[in-house]
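Undergrad: sequence and predicted structure are below.
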Amino acid sequence: MKEKLSGNVAIDGPAGAGKSTAARLLAQKLGYLYIDTGAMYRALTWKALKRGINVFAEKQLVALAEETNIYLESTTGGILKVYCDGEEVTKAIRQENVSCHVSAVARVPEVRRRLVELQRKMAASNRVVMDGRDIGTNVLPEAPYKFFLTASLAERAQRRYQELLAAGQPAALEKIKEEIHKRDVQDSLREVDPLQPAPDAVIIDTTNLWIEEVVDKMLSIIYERHNFGTGGATNSGLSV
């Protein structure tokens, strides 16, 4: 697998499915830039909450998005740092208060338009791994490699619970499960760019898989498609 690839990778899926971790590792193995689009929406949500802006005040959110500079930096160690107007907010945007409100911010069409604009500029190199909730369907519909990661609600809640405990933050498993379910509904039913697999995405259930297994599956499919020169046409809509 030494041959240099080109062609962006789009990874979508609900909260807790392992998108970010898998995307980060995949980008490292491919030598690609990793872009966590969810972190961008979280950064804007964090800024709105910090300013006391109501997350349902659409006009204020749009104005905020237009004036906000969000920058992602991928370190050599594979760690993604998130900056909002020059301030590093990598840890701050993972707080539960942000998690509870980010869907409300992300549902605003003009907010999405602004952030999608930034995301597409970052993907212009044609060598990025980008994860989110509408990457394959809206942000990078022409990406030759598309994946949709999912997992059971119980497993996703447990992962988030362990993540918060490891970070030293208070956590209640049942509350987390309720919040993830609520976000699933919001993301899937929103009118603009709802959460759903692209027609040609490969669906991977990560419930019983180690993250390395998930990445290996994606790598195998990427190189198979590359070697046969079929791009996104092979295994369209496949579940593995």
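TA: Now that the structure is in, tell me what you want to look at. Residues are numbered from 1 along each chain as shown.

Undergrad: drop to CA atoms for contacts and neighbour counts, all remaining ones
TA: OK.

Undergrad: could you give the number of residues near the residue nearest to Glu142 when sequence neighbours are not counted?
TA: Of all residues not flanking Glu142 in the chain, Gly136 sits nearest, at 7.7 Å (C-alpha to C-alpha, 6 or more residues apart in numbering). Residues lying near Gly136 (other C-alpha atoms under 10 Å) number 28.

Undergrad: Gly136 contacts Val202, correct?
TA: No: if you go by C-alpha atoms under 8 Å, Gly136 and Val202 don't touch, sitting 10.7 Å apart.

Undergrad: give me the common contacts of the two.
TA: Taking C-alpha atoms under 8 Å, 6 or more residues apart in numbering as the contact rule, Gly136 and Val202 both touch 146-147.

Undergrad: nearest residue to Cys100 in space, please, no chain neighbours.
TA: Here the residue nearest Cys100, using C-alpha to C-alpha, 6+ apart, is Glu179, at 6.9 Å.

Undergrad: next: Glu212.
TA: Ala22 (7.8 Å).

Undergrad: swap in Ile70?
TA: Of all residues not flanking Ile70 in the chain, Cys84 sits nearest, at 4.7 Å (C-alpha to C-alpha, 6+ apart).

Undergrad: then Asn54?
TA: Nearest to Asn54 is Ala48, by C-alpha to C-alpha, 6+ apart, at 7.4 Å.

Undergrad: same question, Val192
TA: Distances taken as C-alpha to C-alpha, 6+ apart put Pro109 closest to Val192, at 6.3 Å, once the chain neighbours are dropped.

Undergrad: alongside the first one, take a look at this:
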Amino acid sequence: MKQRNQEKRIIIAIDGPAASGKSTTARKVADRLGYTYIDTGAMYRSVTLKAIESGLMDTLRSSPERVVDLLAGLSVCFSGDRIMLDGRDVTLAIRENRVSREVSFISSLKPVRDTMRQMQQDMGRGRGVVMDGRDIGTVVFPDAELKVFLTADVRQRAMRRYAELAVKSGDPSELPCLEDLEREILDRDRADAEREHAPLKKHPDARELDTSSLTIDVQTDMVCSMAEDILKKKQNG
């Protein structure tokens, strides 16, 4: 589809819990529409990776205000389909399970959320973007023309996460079992929903989509159809 001029482009916000298919769906929707895809989860994972590699996790648990030191001079940006942290490609490193276990805590810290929100709003200001995360439709872009909230059964989400880890692991014996992944996902769901700042929740205007039994292609078709309906209304209005 040809790129639209700005007044005929929209912001698409896709929120939902871990492993509900947000990132893959958002990426495919952006490609289909000729929009820019912004993986906000990767941005939070990048900050988490920096905290882990800096050896600050224990310090931050007892003194979370110290996260401002971590954020000083922080650079997180995208180069094509790669994510760069302080000039280094961390596309693969941020998907490691050690990052998955800590990202909910790091992303709950207000200075982190404030910094990421400003970056994300700057990236999406020109419209024609698809963003996925947990607070895109509620906090980052509550005025997004299309807000979608993806959900999925926890077993299905654990299976997706297992498949993702299996692709990256050269040793099957190192993979966690499905039950452990389910527990980690449920723990993260609870932490994301109960955090003080920008908790995971569905915007009243968001369209909920259960992806438990849907393929990525079907999810993409459905979201693109929603976007096309909105674009037609904008063009006719």
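TA: Yep, it's here. All values derive from a computational prediction rather than experimental measurement.

Undergrad: quick TM-score on the pair, please.
TA: The pair, once superposed, lands on a TM-score of 0.91 when counted by TM-score structural alignment, normalised by the length of the second structure; 226 aligned residues with a C-alpha RMSD of 1.6 Å.

Undergrad: and the residue nearest to Cys100 of the first structure, what pairs with it in the second structure?
TA: Here Glu179 of the first structure is matched to Glu184 in the second structure, going by TM-score structural alignment.

Undergrad: how far does the helix or strand containing that match sit from the chain's center?
TA: Using DSSP states H and E, Glu184 of the second structure sits within helix 178-194. Counting by C-alpha atoms, centre = their mean, to the nearest Å, helix 178-194 of the second structure is centred 16 Å from the centre of its parent chain.

Undergrad: tell me how far Ile94 of the second structure lies from Lys50 of the second structure.
TA: Distance, Ile94 of the second structure to Lys50 of the second structure, by C-alpha to C-alpha, to the nearest Å: 9 Å.

Undergrad: try Glu164 of the second structure
TA: For Glu164 of the second structure, the distance to Lys50 of the second structure (C-alpha to C-alpha) stands at 22 Å.

Undergrad: could you do Gly126 of the second structure as well?
TA: Separation of Gly126 of the second structure from Lys50 of the second structure (C-alpha to C-alpha): 29 Å.

Undergrad: likewise Ile230 of the second structure?
TA: 39 Å.

Undergrad: also Ser20 of the second structure?
TA: For Ser20 of the second structure relative to Lys50 of the second structure (C-alpha to C-alpha), the value is 25 Å.

Undergrad: between those two, point out the one with more neighbours.
TA: Of the pair Ser20 of the second structure and Lys50, Ser20 is the one with more neighbours under other C-alpha under 10 Å, namely 25 against 21.

Undergrad: OK, contacts around that one?
TA: Going by C-alpha under 8 Å, 6+ apart, the list of residues near Ser20 of the second structure reads 150-152, 157, 211-212.

Undergrad: just the ones of these in helices?
TA: Taking DSSP state H as the definition of helices, those contribute Arg157.

Undergrad: the contacts of Ser20 of the second structure into TSV, with extra columns for neighbour count and distance to Leu70 of the second structure?
TA: Shown next, in TSV, are these (neighbours: other C-alpha atoms under 10 Å; distance: C-alpha to C-alpha, whole Å):
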residue	neighbour count	distance to Leu70 of the second structure
Leu150	24	31
Thr151	20	32
Ala152	19	34
Arg157	23	31
Thr211	19	36
Ser212	16	37
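
Undergrad: select, from the contacts of Ser20 of the second structure, the two members most distant in space.
TA: Pairwise distances across these peak at 11.5 Å for Leu150 and Arg157 (criterion: C-alpha to C-alpha).

Undergrad: just to revisit the earlier point, which residue in the second structure lines up with the residue nearest to Glu212 of the first structure?
TA: Using TM-score structural alignment, the partner of Ala22 of the first structure in the second structure is Thr25.

Undergrad: from what I can see that match touches Thr215, true?
TA: No: using C-alpha under 8 Å as the test, Thr25 of the second structure is too far from Thr215 to be in contact (9.7 Å).

Undergrad: just checking, Lys81 of the first structure is part of a helix?
TA: No: assigned with DSSP: H, G, I helix; E, B strand; the rest coil, Lys81 of the first structure falls outside any helix and is strand.

Undergrad: show me what contacts it?
TA: 72-75, 88-90.

Undergrad: and these, which of them are buried?
TA: 72, 74, 88-90 (16 or more other C-alpha atoms under 10 Å).

Undergrad: in contact with the residue nearest to Asn54 of the first structure, which residues are there?
TA: Going by C-alpha under 8 Å, 6+ apart, the list of residues near Ala48 of the first structure reads 54-55, 61, 64.

Undergrad: redo that, cut-off 10 Å
TA: Neighbour list for Ala48 of the first structure: 42, 54-55, 60-61, 64-65, 98, 101, 105 [criterion: C-alpha atoms under 10 Å, 6 or more residues apart in numbering].

Undergrad: dump those to JSON lines, plus secondary structure, distance to Arg113 of the first structure and neighbour count.
TA: As requested, those are exported to JSON lines (DSSP: H, G, I helix; E, B strand; the rest coil; distance: C-alpha to C-alpha, whole Å; neighbours: other C-alpha atoms under 10 Å):
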{"residue": "Arg42", "secondary structure": "helix", "distance to Arg113 of the first structure": "15", "neighbour count": "25"}
{"residue": "Asn54", "secondary structure": "coil", "distance to Arg113 of the first structure": "20", "neighbour count": "15"}
{"residue": "Val55", "secondary structure": "coil", "distance to Arg113 of the first structure": "17", "neighbour count": "18"}
{"residue": "Gln60", "secondary structure": "helix", "distance to Arg113 of the first structure": "15", "neighbour count": "13"}
{"residue": "Leu61", "secondary structure": "helix", "distance to Arg113 of the first structure": "12", "neighbour count": "22"}
{"residue": "Leu64", "secondary structure": "helix", "distance to Arg113 of the first structure": "13", "neighbour count": "18"}
{"residue": "Ala65", "secondary structure": "helix", "distance to Arg113 of the first structure": "10", "neighbour count": "23"}
{"residue": "Val98", "secondary structure": "helix", "distance to Arg113 of the first structure": "20", "neighbour count": "20"}
{"residue": "His101", "secondary structure": "helix", "distance to Arg113 of the first structure": "19", "neighbour count": "19"}
{"residue": "Val105", "secondary structure": "helix", "distance to Arg113 of the first structure": "12", "neighbour count": "23"}
